[in-house]
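J.: Need coordinates for the below:
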Amino acid sequence: MQIADNTVVQLHYTLKDEQGQVLESNEGRSPLAYLHGHNNMMPGVEQALAGKAEGDRFSVTLAPAETYGERQEGMIQRIPVKHLEGAKRWQPGMVAVVQTDKGHRQVTVVKVGKFMAEVDFNHPLAGLTLTFELGVASVRAATEEEIAHGHAHGEGGHHH
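T.: Below you'll find the predicted structure:
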């Protein structure tokens, strides 16, 4: 079966920066699952996977606009340190999670004081050209429930 809209795709990936440094990988672990055609994957990655089948392995290099977007000016804000989640002590360059009105967001600590921190709300990988090494572990037709919910269920997907 080929990857198309309303298919559930399980995949392994390795994400590298422009220098070839591995930033993230799930190789050797459970595959990631997503529902194709429902905006659950970065546009460039989803487009590259379209038409592929179980067992396919390939690499694709994508510009920022196709992944995490360009870096935007004016995204640095001061927030109370107590709102930073993920560590007890913070230093510049560390990635934290904060709760916003749009859900949890990753931020990068720019400057930290005793009570307040300056954080960058740009995604930590925004502005980078990224290479994805992808391996399709499986492809199956989505269930009616998955289509109605807009995401994959089961291993590597969403659990209700």
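J.: rest of the way, CA atoms for contacts and neighbours
T.: Noted.
J.: any idea which residue of the protein is furthest from its center?
T.: Among residues of the chain, the one most distant from the C-alpha centroid is residue 114; the distance is 31.0 Å, by C-alpha atoms, centre = their mean.
J.: residue contacts, that one?
T.: When contacts are counted by C-alpha atoms under 8 Å, 6 or more residues apart in numbering, residue 114 is found next to residue 81.
J.: One more, please, to line up against the first structure:
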Amino acid sequence: MIADQKVVSLNFTVKDTEGQIVDSSEGGEPLVYLHGQNNIIPGLEAALVGKAPGDEFAVTVEPTEGYGEYNAEILQVVPREAFQGVENIETGMVFTAQTESGPVQLVVAKVEDDNITVDPNHPLAGKTLNFSGSVIEVREATEEELAHGHVHGAGGHQH
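T.: You can find the predicted model right below:
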């Protein structure tokens, strides 16, 4: 059964409230993660506790238990010069910026002459998400996986 410190493999599909598929393991590799280590969003992790291989799940995750509320106050206007080597900057482009707390993904929200508005919110911030899927496997984590806080090997992190 799914519990903290177990390695979980699952197939899943996540849709937004309009029914659009946001992400899915369909036709690809299952999601493999170490449960209880904040490797997946809290609302989904909590809903999976106690499930066993073969169990299906359907859970609605509100923004507070997902990717957080959308925060318009963190949008920033940066000068065009900050995008060295990029000739055409367009709305919707995604860049990675290095910050003191690690890499942050930025989406270009608006382009006005030499002022570029970037949005560091997660693309799914503020969205209610509907997850469905099935549990494939639950196994004990290795000592190395527990020490590192994530899965190694097939479907997991490679060092």
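J.: coming back round to it: I'd like the secondary structure assignment at the residue farthest from the centre of structure 1, please.
T.: Secondary structure for residue 114 of structure 1, judged by DSSP: H, G, I helix; E, B strand; the rest coil, is coil.
J.: so which helix or strand takes in residue 13 of structure 1?
T.: Here residue 13 of structure 1 is covered by strand 7-16, with elements defined by DSSP states H and E.
J.: after superposition, how close is that strand to structure 2?
T.: After superposition onto structure 2, the average distance of strand 7-16 of structure 1 to its aligned residues comes to 1.0 Å, using mean C-alpha distance after the TM-score superposition for structure 1.
J.: Show me what secondary structure element comes after that strand.
T.: Sequence-wise, the next helix or strand downstream of strand 7-16 of structure 1 (DSSP H and E) is strand 22-25.
J.: Contacts for that following strand, please.
T.: Contact partners of strand 22-25 of structure 1, identified using C-alpha under 8 Å, 6+ apart, comprise 12-17.
J.: Neighbour count and distance to residue 155 of structure 1 for those residues - can I get that in TSV?
T.: Converted to TSV, the contacts of strand 22-25 of structure 1 look like this (neighbours: other C-alpha atoms under 10 Å; distance: C-alpha to C-alpha, whole Å):
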residue	neighbour count	distance to residue 155 of structure 1
12	21	13
13	19	16
14	16	19
15	19	21
16	18	25
17	16	28
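J.: from those, which is closest to residue 157 of structure 1?
T.: The shortest distance between residue 157 of structure 1 and any of these, using C-alpha to C-alpha, involves residue 12 and amounts to 13.0 Å.
J.: Can you show me the strands along structure 1?
T.: For structure 1, applying DSSP state E gives strands covering 7-16, 22-25, 32-35, 57-62, 76-80, 95-100, 103-112, 116-120, 130-141.
J.: Reformat the ones you listed as a markdown table; add distance to residue 48 of structure 1.
T.: Below are these laid out as a markdown table (distance: least, C-alpha to C-alpha, whole Å):
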| stretch | distance to residue 48 of structure 1 |
| --- | --- |
| strand 7-16 | 13 |
| strand 22-25 | 18 |
| strand 32-35 | 14 |
| strand 57-62 | 7 |
| strand 76-80 | 33 |
| strand 95-100 | 28 |
| strand 103-112 | 25 |
| strand 116-120 | 30 |
| strand 130-141 | 10 |
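J.: ok, and which of the ones you listed has the densest surroundings?
T.: Neighbour counts averaged per stretch over these are highest for strand 32-35, at a mean of 24; criterion: mean count of other C-alpha atoms under 10 Å.
J.: and residue 84 of structure 2, what pairs with it in structure 1?
T.: Aligned by TM-score structural alignment, residue 84 of structure 2 pairs with residue 82 of structure 1.
J.: mind listing what its match touches?
T.: With contact taken as C-alpha under 8 Å, 6+ apart, residue 82 of structure 1 is in contact with residue 115.
J.: so what corresponds to residue 14 of structure 2 in structure 1?
T.: The criterion is TM-score structural alignment: under it, residue 14 of structure 2 has residue 15 as its aligned partner in structure 1.
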